[in-house]
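J.: Mind looking at a prediction? Sequence and model below.
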Amino acid sequence: MPLTQSAMLSEREFALVNAFQRDFPLLPHPFSTLADMLDTDEATVIGSLQRLQNRGVISRVGAVFRPNAIGASTLAALSVPAERLDEVAAYINALPEVNHNYQREHRYNLWFVATAPSRERLRTVMQEIEGHCDCETLLVLPMLQDYHIDLGFDLAHRTSGREYASAPGLSRDIEALSEAEQGLIAALQDGLPLVARPFEQLGLPEAEAIGTIARWLDRGVIKRFGVIVRHHELGYTANAMAVWDVPDDIADDIGRRIASNGCVTLCYRRMRQLPQWRYNLFCMVHGKDRTEVAASVAALSERCGLAAYPHEVLFSCRRFKQRGAHYAPVPEAAHG
C-alpha cells in the first residue's frame, strides 16, 4: 500500500480514495452502494471516510465546480518581500473568498485563487487585497479557457483513458441560480455529510437535490463528484506551475494537446497582464519529488512542441491554504 505523509492506507482506504474520486453514486444510500462494491457494510465505509477526513487525507466527499460556472474566480499573485511573506499570507488566508494560497519560486512569490458569487464582488476583493498588502502590482489572471481541470490522482498509476477537457461549446456564462440552488451550493461546498442518507441534509427534498446535482454534472457545471483528496498527504509533495507565452491563435490547439498528454492535473489559458506577466498558457504537474516533476515538464514541452516559446516553471515552496471553493458566505476570520 502507498504511504501518505502520516500513515499507511489500509486496503479499504486505498480503494475508497483511489476508485471513488469521481462517479460517486447519486442515490439515496450512496455509502451503502460503495459498501456493496467493496464487499463491506455501510457503517464501515462511513467510518473509514470520517477517519480519512480527520487525518487530512481527504478534504471532503462532494463536488468540484467548473470555475466561473456558478460564480467568478481568478488566479492572482503578489510579489511579497521575504520579511513580510508570513504576514501577507495570513491576511490572504483569512479572506473567505480565497481557497488556495501557495508560495512559489518566483519574483511573484505568493499565488492564490479567489472565488466569489459575482464578478463585481471578486473585483472588490482584488482591490482590497492590492490596497491592503501594498506589494507593487497585483497580478489578476482570470481563466479564458479550461482544457483539463480534474485534480484527481490515480494512486495505482493506471491510465484511465478518460478525456476531461471541457466539452466544445460549453457555456462560459455564470449560471443564473434559483434561491434553492444557491442554498444547495452552500450546503455542498464543505462536502456531503458522512451519514447514511446525505442528500436528505442539503436543504432540498432528497430527490430534488440528487436530480439537481445530476443535471449540473451532465451540463459540466460540476466537473466531478466524489472523494476529494489532499495531494500533499498522499505523498504528492512536489508540484510546479509551468507557464508559456504562446500565440493566442494556436493556444487552444496546444492546450488540448497538453490536456490529452496524461501527466498534468490542470491545464488552462489565462489573460496576460502586460507588462508584468506575459504568459497565457498554464498547467500544473504534481509528483513525488522535484526531479520527477521537472522531468515531466521537460517531456511535456518536447512532446507538445513548446520548446520554442518563452516559459517558466514555478515550483511550490509552501502551502498556506487549500480547501474547496466557497461561493456562499462562510464564517471566517474578519479583517478589521
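T.: Cool, the structure landed.

J.: C-alpha only now, for contacts and for neighbours.
T.: Noted.

J.: And the strands in the stretch 201-336 of the chain?
T.: For the stretch 201-336 of the chain, the strands defined by DSSP state E, counting those that start in this stretch occupy 222-229, 238-244, 266-270, 281-287, 311-322.

J.: what distance separates the third one from the centre of its chain?
T.: Okay, so that is strand 266-270. The gap between the average C-alpha position of strand 266-270 and the chain average comes to 12 Å, counting by CA atoms, centre = their mean, to the nearest Å.

J.: ok so, going back, nearest to Ala114 among the strands of the stretch 201-336 of the chain would be which one?
T.: Each of the strands of the stretch 201-336 of the chain was checked against Ala114 via CA to CA, and the shortest separation belongs to strand 311-322, namely 11.3 Å.

J.: In the closest one, which residues are buried?
T.: When burial is assessed from 16 or more other CA atoms under 10 Å, strand 311-322 yields the following buried residues: His311, Val313, Leu314, Phe315, Ser316, Cys317, Phe320, Lys321, Gln322.

J.: ok, the last one to Leu122 distance?
T.: Read it as Gln322. With distances taken as CA to CA, to the nearest Å, Gln322 is found 19 Å from Leu122.

J.: any chance of the buried residues of strand 311-322 in JSON lines, with distance to Leu266 too?
T.: JSON lines is the format used below for these (distance: CA to CA, whole Å):
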{"residue": "His311", "distance to Leu266": "17"}
{"residue": "Val313", "distance to Leu266": "14"}
{"residue": "Leu314", "distance to Leu266": "14"}
{"residue": "Phe315", "distance to Leu266": "15"}
{"residue": "Ser316", "distance to Leu266": "15"}
{"residue": "Cys317", "distance to Leu266": "18"}
{"residue": "Phe320", "distance to Leu266": "20"}
{"residue": "Lys321", "distance to Leu266": "18"}
{"residue": "Gln322", "distance to Leu266": "16"}
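
J.: dump the residue contacts of the nearest residue to Gly62 once chain neighbours are set aside.
T.: Nearest residue to Gly62 in three dimensions, chain neighbours excluded: Gly191, at 4.7 Å (CA to CA, 6 or more residues apart in numbering). Applying CA atoms under 8 Å, 6 or more residues apart in numbering to Gly191 gives the contacts Arg60, Val61, Gly62, Ala63.

J.: this is the other structure I want to compare:
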Amino acid sequence: MQDLPSPTALPPRSLNALDRCQKQFPLSATPFADMAAMLGDGWTASELMQLLREAQQAGLLSRLGAVFAPNTVGSSTLAALAVAPERLDAVAAYVSSHAEVNHNYQRQHHFNLWFVVTASDVAAVTDVLSRIHLATGLTPLNLPLLREYHIDLGFALDGSTAVRQPQRVPEPIRPDWRQQRLLAALCSGLPLQLRPFTLLATRCGLTEQEVLLQLQDWQAGGVLRRFGAVLRHAELGYRHNAMCVWQIDDAATRETIAWQLAGEPAVTLCYERPARLPYWPYQLFCMIHASDAASLQAALGQIIQRHGLQQYAHAVLPSLKRYTQRGACYGHHA
C-alpha cells in the first residue's frame, strides 16, 4: 500500500472540519454554507468545498453521501472465494467489474477474496453471485447479514472513542420508482458545489425539495444511518485491519459475546452471519482496525482475554490488498 501523508499532518482546523463532516453534515439546500457556519473558526463554503476536493484527490475522502442501515432500501451480502494465487488478480478484477460490488479485498486465508454485493433486492444479489460462479468456476460463500450488533462507518480523526449506543434496526422499505431513482443518483456521492441537491434532483427527475424531504424522512426513520463524508480507513492511518471470526454454536452465548464485542473501542464492525458447513463454521464476525500489525494483534489478544474467548474456534483474516472500495449502489434508473 502506497505511503500517504498521515491525516494528522493536516492542520487541526482541517482535521476537525473533516471529522465533523462525517456525522454532522446538514441535509439542507446550501449544506456547505450551513456546515461552514456550524464549524465557525472562519470557515467559508468555498474553503470547505476545496478541503473536501483535496481530500478526495488524495484518496482520503471516498465520497460525500448516504450510508443506509443494512438491508433496508436494498439487499446485500458478504461473499468469499478460494482463488488459486496465480488467478487472484484476474478473478478480483472480474469481481470488481460488477457495479454491485462495492468492497473487494484480498485476505489471508484459504478463502482469500472477500467482497460485498449490494443491489436492489435479493434476486439481483443472487444473480451477481451466479455470474461470478459461472465465469470463474468458483463457488462463492454467500454470508448474508443475520444480525448487526455494531456498524460504525465513521472514523474518529482525533483518536477519541464515543460512548456506543445500540443502533436502531429499522424495518426494510419497498422503494417506489421515485425513491429508486434517488437511490441510483446517490451512488456517486454528492457533487461539491454550492447547491448540490439541485444537481442530484436533476439527475433523478425530482425537485430539490422532494430530494431533501425524502432524505430527511429516511434519516428520521433510521433507514439513512448517516449522510456525510465517507473516509477511507487506510488513508486515515488505519493501515492494518483484520476480520476476526468465531464459532459459537449456542445462540444465547453468541448473542451475549456479540454485545460485549460491540462495546469494544477497537471493534468497528460486529455482526452475525450464517455458518456454511463444512467450509465455514464461523457465525460471529468483527472488524478491528489499527495503525500497525502489532497494535492490531495486541488489541485482539486483549479482547480474547477480556471476554474468555480462548475456548472458541476462531480465525483471523488480515487484509492484504484492497481491490475495490466505493459507495454501495441501491436502486436503478426508471
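T.: Right, received. Where do you want to start? Just so you know, these numbers come straight off a predicted model, no measurement behind them.

J.: What does the TM-score come to for these two?
T.: A TM-score of 0.92 describes the superposed chains when it is computed by TM-score structural alignment, normalised by the length of structure 2; 322 aligned residues with a CA RMSD of 1.7 Å.

J.: circling back: can you tell me what the residue nearest to Gly62 of structure 1 aligns to in structure 2?
T.: Taking TM-score structural alignment as the alignment basis, one finds that Gly191 of structure 1 is matched in structure 2 by Gly189.

J.: what's the answer for Ala180 of structure 1, then?
T.: Under the alignment defined by TM-score structural alignment, Ala180 of structure 1 is paired with Arg178 of structure 2.

J.: just His157 of structure 1 next, same as before
T.: Correspondence of His157 of structure 1 to structure 2, assessed by TM-score structural alignment: Gly159.

J.: wait, is that match part of a helix?
T.: No - if the criterion is DSSP: H, G, I helix; E, B strand; the rest coil, then Gly159 of structure 2 is coil and not within a helix.

J.: so which strand or helix has the closest residue to Val140 of structure 1 other than its chain neighbours?
T.: Here the nearest residue to Val140 of structure 1 in space, its sequence neighbours aside, is Ala76; by CA to CA, 6+ apart that works out to 4.6 Å. With elements delineated by DSSP states H and E, Ala76 of structure 1 resides in strand 72-78, which encompasses its position.

J.: Mind reading off the mean deviation between that strand and structure 2?
T.: For strand 72-78 of structure 1, the mean distance to aligned residues of structure 2 following superposition is 0.6 Å (mean CA distance after the TM-score superposition for structure 1).

J.: Tell me the one of the contacts of Gly191 of structure 1 nearest Arg257 of structure 1?
T.: Relative to Arg257 of structure 1, and with distances defined as CA to CA, the nearest of these is Ala63, at 26.2 Å.

J.: So that closest one, which state does it fall into?
T.: strand.

J.: Thought Ala186 was touching it, still the case?
T.: No - taking contact to mean CA atoms under 8 Å, the distance of 11.4 Å between Ala63 of structure 1 and Ala186 leaves them out of contact.

J.: Name the residue in these two with the higher neighbour count.
T.: Ala63 (28 against 18; other CA atoms under 10 Å).

J.: Find the residue closest to the more buried one in space, skipping its chain neighbours.
T.: Leaving aside its chain neighbours, Ala63 of structure 1 sits nearest to Phe225 (4.4 Å; criterion: CA to CA, 6+ apart).

J.: for Leu129 of structure 2, same thing?
T.: Pro140 (6.8 Å).

J.: The one you found - how many residues pack around it?
T.: Pro140 of structure 2: 20 surrounding residues under other CA under 10 Å.

J.: Map it across to structure 1 for me.
T.: Aligned against structure 1 by TM-score structural alignment, Pro140 of structure 2 finds its counterpart in Leu138.

J.: Correct me if wrong: its match contacts Gly131.
T.: No - in this structure Leu138 of structure 1 lies outside contact range of Gly131 using CA under 8 Å: 9.4 Å.

J.: From Phe155 of structure 2, how far out is Asn16 of structure 2?
T.: 12 Å.

J.: Same question for the helix or strand hosting the match of Ala180 of structure 1: list its buried residues.
T.: Secondary-structure element containing Arg178 of structure 2, defined by DSSP H and E: helix 177-185. Residues of helix 177-185 of structure 2 classed as buried under the neighbour-count rule (16+ other CA under 10 Å) are Arg178, Gln179, Gln180, Arg181, Leu182, Leu183, Ala184, Ala185.

J.: who's in contact with the residue nearest to Leu129 of structure 2?
T.: Residues near Pro140 of structure 2 by CA under 8 Å, 6+ apart: Ala79, Ala80, Leu81, Leu129, Ile132, His133.

J.: Can you name the residues that contact the last one?
T.: Remark: with contacts taken as CA under 8 Å, 6+ apart, His133 of structure 2 is in contact with Thr139, Pro140.

J.: redo that, cut-off 10 Å
T.: If you count contacts by CA atoms under 10 Å, 6 or more residues apart in numbering, His133 of structure 2 has them with Leu81, Asp127, Thr139, Pro140.

J.: right, and out of the residues you listed, which lies closest to Arg20 of structure 2?
T.: Each of the contacts of His133 of structure 2 was checked against Arg20 of structure 2 using CA to CA; the closest is Leu81, at 37.1 Å.

J.: Measure how buried the closest one is and give me the count.
T.: Applying other CA under 10 Å, I find that Leu81 of structure 2 has 23 neighbouring residues.

J.: could you say which helix or strand contains Tyr147 of structure 1?
T.: With secondary structure defined by DSSP H and E, Tyr147 of structure 1 is part of strand 143-149.

J.: Name the nearest residue to the alignment partner in structure 2 of Glu312 of structure 1, sequence neighbours excluded.
T.: Taking TM-score structural alignment, Glu312 of structure 1 has Ala315 as its aligned residue in structure 2. If the residues on either side of it in the chain are set aside, Ala315 of structure 2 comes closest to Val245, at 5.4 Å by CA to CA, 6+ apart.

J.: Would you mind finding the match for that neighbour in structure 1?
T.: In structure 1, Val245 of structure 2 lines up with Val243, judged by TM-score structural alignment.

J.: what about the helices in the stretch 151-300 of structure 2?
T.: Taking DSSP state H, counting those that start in this stretch as the criterion, the stretch 151-300 of structure 2 carries its helices at 177-185, 196-204, 208-220, 251-262, 293-306.

J.: Ok, which of the ones you listed comes nearest Arg107 of structure 2?
T.: The closest of the helices of the stretch 151-300 of structure 2 to Arg107 of structure 2 is helix 293-306. By CA to CA, the value is 14.0 Å.
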